[in-house]
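# just coords:
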C-alpha cells in the first residue's frame, strides 16, 4: 500500500473510529515494521549461525529429533565462539531500530492529537471540570456553595455548574422500564393476537385467557409513574452528591481551574478533567472519598489474588508440556501418551489452547476491578483495565511460564538484581517451543474475531433458548483493554526471543499481518467507538515496548555470560542505559500533551472562536449537557401524564 493509500485509510479510520482507532492500527503498523526488520536479521543472519553451530550435536546427537527446535537457537552456538559477536551486533541494531521507530510513531501520534484538537469544533469536556469533595455548610445547598465559591475565585471565567445527584435507583428503574417497553413492542409486532393470549391463573394453567400486551402495558405505566415520582423527589436532602460539573467560558479558564489547587485543604474542592458527556460513568458518583480509597486497596489485593489463582492453570499447562511428569502423575495414560499424534497434540497445542481459553476470561474481570476504583469515565475504566491486563499478561503468560515454583520463589528471583540476567538466560530459552505454539494457536482467535462466532452463538442462544426475542441490539465497540495487551505480548515475545530463538519471528509476523487485515475491517465495518481518548493508549504501548527492549537486553547480558563471552556481556551494559535515556527524552518531549493541552494551544483556540456567533448556542447547550440521563423524562406508554422533573443546576 502506497503512502497516499495509508493516509486515506487513516483519514477514514479517524472519521469512523476516532484517533483511538488510528492508534490501534498504528500498533500493528509499528510492530510490522519492527518485526519485518527483526525477522530479516533473525532468519537470514542469526538462524544460519545458530544452525551451523555444533554445541548440541556434540552433547546429545542421539536425541536430535527432540532437539530440532533447539538447533535453531543460540544454545547450539559453541561457548566462547566468535560467532556470538553476530548476536551482540544484532542486539545493538534491533535496539536502534525499535527506538527510532518508536520515536517516529510517538511524534506522529503527538501531532495527530494536536491536529485533532486544532481542527475540532468546541467540545463540552474542554470547557468543563469535575469538582469533588465540596465542603458542606449548614443551611446552604450545594448549588449555592458551588456558585458562591467559583463566582468568588473564578469570576471572569465561571459560566455555570450542575450538581451531581445520587441516581442509582433511578438507573435501575430506567433499565426495567426499557426492558418492559422492548417486550411490549415485540408482543405488539406479533401478527396473530390468538398466539399472544395466555391464561392468567397459577402457572398459566387456570383462569381466563388474557392478552399479555395489556398486562405489559399496565406494567409499563406503573413503572413510568414510579420513575416520575422518583425523579421528582431526587432533589430532596440526601440525594445530592458533593460533586459538580463546573463549566467555564473558555478552555483556558477550565484548564487553569483544573491544574490549580482550589483549597488550602487538598481533600476539598478536588478537580478533575471532565470526560465527554456520553463517556461519563454515572454509577461512580454514589461512592464517597473513603469508599473510593478503600476500593483501590481492595482492587489491589484482588488483583494479587487473581494472579496467584491463575498460577494454578499455568502450572497445569506447564505440566502438559512434559510427558514424563504427566505419565508419572497419571499412570493410566501411559499407553495413550505413547501414540505420536496424541503426544504431539497434548504437549504442543493443548497447553496453549487451554491458556488462551482461560486468558479470555480475565479482561472482563480487570474491567470490573477498574470500575470499582472510582473512575468517572468509561474510557478511564478501559484505560486502567488495559494497564492491569498488560501487567497480568506479562507476568502470568510470560514470566509464570518461564519461571518455575511458587509465587514467593518467583518474586525472590527478582529481588537479586544481579542474578536476573543469568536466571532469564537459563529459563527463557527452555520455553521457546511453548511460545511458538502459543503464537500459532493465537491465529485461531483472529478467525473468531472475523466471524464473531462467540457473539453469534450467544445471541442465538439468547433469542431461541432464553426467548429474549426483544433484546435490544447494541453496536459493539472494540475492547481495547483486551486487544492492546495481546498485541504487546507478542511484541515482548518477539524481542525476548530475537537473539535466543529467531524461529518464532515468522509466526509473529503472520499473526501481525492477519491481525492488521482483520482489525482494519472490524474498525471500518463492525465496531462503533463509544468514547474518544485522543490517542491516550499510545503511552502504554511505548512503555511496554521499552520494557520489552530492556528484557531483551537483560537476557542478552545473561546469555553472553553463560556462553563464556564476558566481554560481550560488559559491552551490552550501555544499551539499557541508552534505552532508558531515550525513554526519558520521549517522556519529557511527548507525554505532556497526552495529559493536558498547552496554554498556547488553548488560548489560540479560544481567540479563534471569540467572535464566532455559534459559540452562544454552544454555551447555551453547555448548561445542560452534563445533566444525568436518569433525570431526563421518559415516556413510552400512551399515558399522557408526565409530571415535570424537579431539576436544579
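Looks like it came in fine. Just so it is clear, the model here is predicted, and its values are computed rather than measured.
# alpha carbons only for contacts and neighbour counts from here, please
OK.
# Could you pull up the contacting residues of residue 369?
299, 385 (CA atoms under 8 Å, 6 or more residues apart in numbering).
# and the next element down the chain from the host helix or strand of residue 257?
Secondary structure assignment for residue 257, by DSSP states H and E: helix 251-259. Scanning forward in sequence from helix 251-259 by DSSP H and E, the next helix or strand is strand 270-273.
# Can you name the next helix or strand after that next one?
Next element after strand 270-273 (DSSP H and E): helix 289-320.
# Against which helices or strands is that following helix packed?
Packing contacts for helix 289-320, counted by 3 or more CA pairs under 8 Å, 6 or more residues apart in numbering; DSSP states H and E, involve helix 323-329, helix 350-359, helix 400-402.
# relative orientation of it and helix 350-359 in degrees?
170 degrees (axes from the mean of the first three to the mean of the last three CA atoms, to 10 degrees).
# re earlier: do you know which of the helices and strands packed on helix 289-320 lies nearest residue 271?
When the helices and strands packed on helix 289-320 are compared by CA to CA, helix 350-359 sits nearest residue 271, at 36.7 Å.
# ok, longest helix in the protein?
Using DSSP state H to define each element, the chain has its longest helix at helix 3-41.
# what sits against the residue nearest in space to the middle of the chain?
Closest to where the C-alpha atoms of the chain average out (CA atoms, centre = their mean) is residue 481, at 1.5 Å. Residue 481 is in contact with 363, 367, 382-383, 385-387, 389, counting by CA under 8 Å, 6+ apart.
# second one coming, line it up with the first:
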C-alpha cells in the first residue's frame, strides 16, 4: 500500500466518523426519536417530549460524550441496564488492545524495521508515492537476529489479548450473576413456551397440556395459559396505544392547539375530551372482546406453561418431551413485550421455512457486502491481480 493510499483511507474514515458523530448529536435531540434514544426515561417519566421548535436541536454538541464517560458502572447499570455495561466494557477492551499493540508497534517493531537497508532507497522528496513495505518486516535483512523481535511481539500481544479476554469474561460473568440475583424474579423466568401440542379427538389444547405436565412434571408444574387467535383484540390494543400516546403528548405540551375540527366541515371540539371519549369506547370494546376470546376464542396449539421454580422451568425447557421431535417443542418464554402473537398460528413447516428464508437472506447480504469489498481491495493490488488472472491484463492496464 502506498503512503498516499493510507492517508486517503485515514481521511475518509475520519470524515465518516465526524459525520456520524454530528448526525447522532443532532438526531438524539429530535422529539420524534425520543423513543429510540431515551425510551427508559420516557417510560419512567423522568423526561418529557418537547415539541416546540428550538434552534439548539440543530446544532451538534459534544457534552454527551464527557457525561457518558464520567458515569460509573453502577450508575450505568442503574440507568441503562446490564447490556449498556457490557457494551462499554467491549469499548474499553478494544481501546486497551489498540493502545497496547500501538505501543509495541511504534516503540519496538518500527525501530527494528528501520534498521534494514531498504530505507536507503526511499525517495523522501516523493514520500507519498512510496510503498509502506519499507516499514514492515520485509525491510529486515535476511538472516538477521532482529527477526525474533517480531515473533516475540506477536506472542506478547497474543498473550495480552488472551489475558484480557479471560479477565473480561470472568468480570462480566460475575456481573451477570450478581445482576441476576439482585433483580426481582420475572414471570417469564418461570415459564416456557410449548408449541406443536398434539390434541387427541374429543379434547382441547388446555386438557392436553394439563394432562401431559401433570403426568411428567407433577412436582414442578404450576399452571398454563393456552394461546388463542386474537387478531381483533390486537387491533383494538394497537388503536388504544396510539390514542393514548396522542393524548399524553397533548397533555404534556401546553402550547399545542386544544381545539380542532374532527371532520372537514364539522365544528371545532376540545381535542382532549374527544380523545378521552374515544379511548373509553376502545377500552369498553377491549373488555368485551377479551371476554369473548376467553369463552369461545379459537385455540392455537401452543401454550405458556409456568412452573414453581426456575429450575423446574429450565429442566422442562432443555429436555425433549416426546419421541417425536416435532411435538411438544419447548423453548424459553420471551418477555411479554417481545411476543409476536401472529406467529403462533403458523405451522411447524411455515416456521421452518421462515428460518430458512432468514438464513438465506443473511448469506445473500453477506455476499453482496463482500463483492464491493473484494473489488476495492483488488484495485489496490493490480499487479498481483495480473499475476493471478493473466486474461485480465488489458482491463487492468486501463
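It's in. All values reported here derive from a predicted model rather than from experimental measurement.
# Name the pair among the contacts of residue 481 of structure 1 with the greatest separation in space.
Largest pairwise distance in the contacts of residue 481 of structure 1, by CA to CA, is 11.8 Å, between 363 and 383.
# of those two, who's got more company?
residue 363 (23 against 20; other CA atoms under 10 Å).
# can you pull out the strands in structure 1?
Ranges of strands in structure 1, per DSSP state E, are 128-132, 158-165, 198-199, 209-210, 240-248, 270-273.
# what's the burial count for residue 453 of structure 1?
Residues contacting residue 453 of structure 1 under the criterion other CA under 10 Å number 12.
# likewise residue 570 of structure 1?
12.
# Now do the same contact list for the aligned residue in structure 2 for residue 133 of structure 1.
In structure 2, the residue equivalent to residue 133 of structure 1 is residue 196, according to TM-score structural alignment. Shown in contact with residue 196 of structure 2 (CA under 8 Å, 6+ apart): 301-302, 326-329, 347-348.
# Can you tell me how far residue 196 of structure 2 is from residue 206 of structure 2?
13 Å (CA to CA, to the nearest Å).
# circling back: what's the angle from the helix holding residue 257 of structure 1 to strand 240-248?
Using the same axes, to 10 degrees: helix 251-259 of structure 1 against strand 240-248 is 140 degrees.
# Check which helices and strands helix 251-259 of structure 1 sits against.
strand 128-132, strand 270-273, helix 599-608.
# equivalent range in structure 2 for that helix?
Counting by TM-score structural alignment, helix 251-259 of structure 1 corresponds to 310-318 in structure 2.
# with structure 1 superposed, average distance for the matching stretch?
Its matched residues in structure 1 lie on average 2.2 Å from stretch 310-318 of structure 2 after superposition (mean CA distance after the TM-score superposition for structure 1).
# What lies in contact with that stretch?
Counting by CA under 8 Å, 6+ apart, residues outside stretch 310-318 of structure 2 touching it are 189-192, 217, 220-221, 306-307, 330-332.
# 10 Å instead, please
185-194, 213, 216-217, 219-222, 305-307, 329-333 (CA atoms under 10 Å, 6 or more residues apart in numbering).
# out of those, which are buried?
Using 16 or more other CA atoms under 10 Å as the burial test, these include 188-194, 213, 220-222, 305-307, 329-333 as buried.
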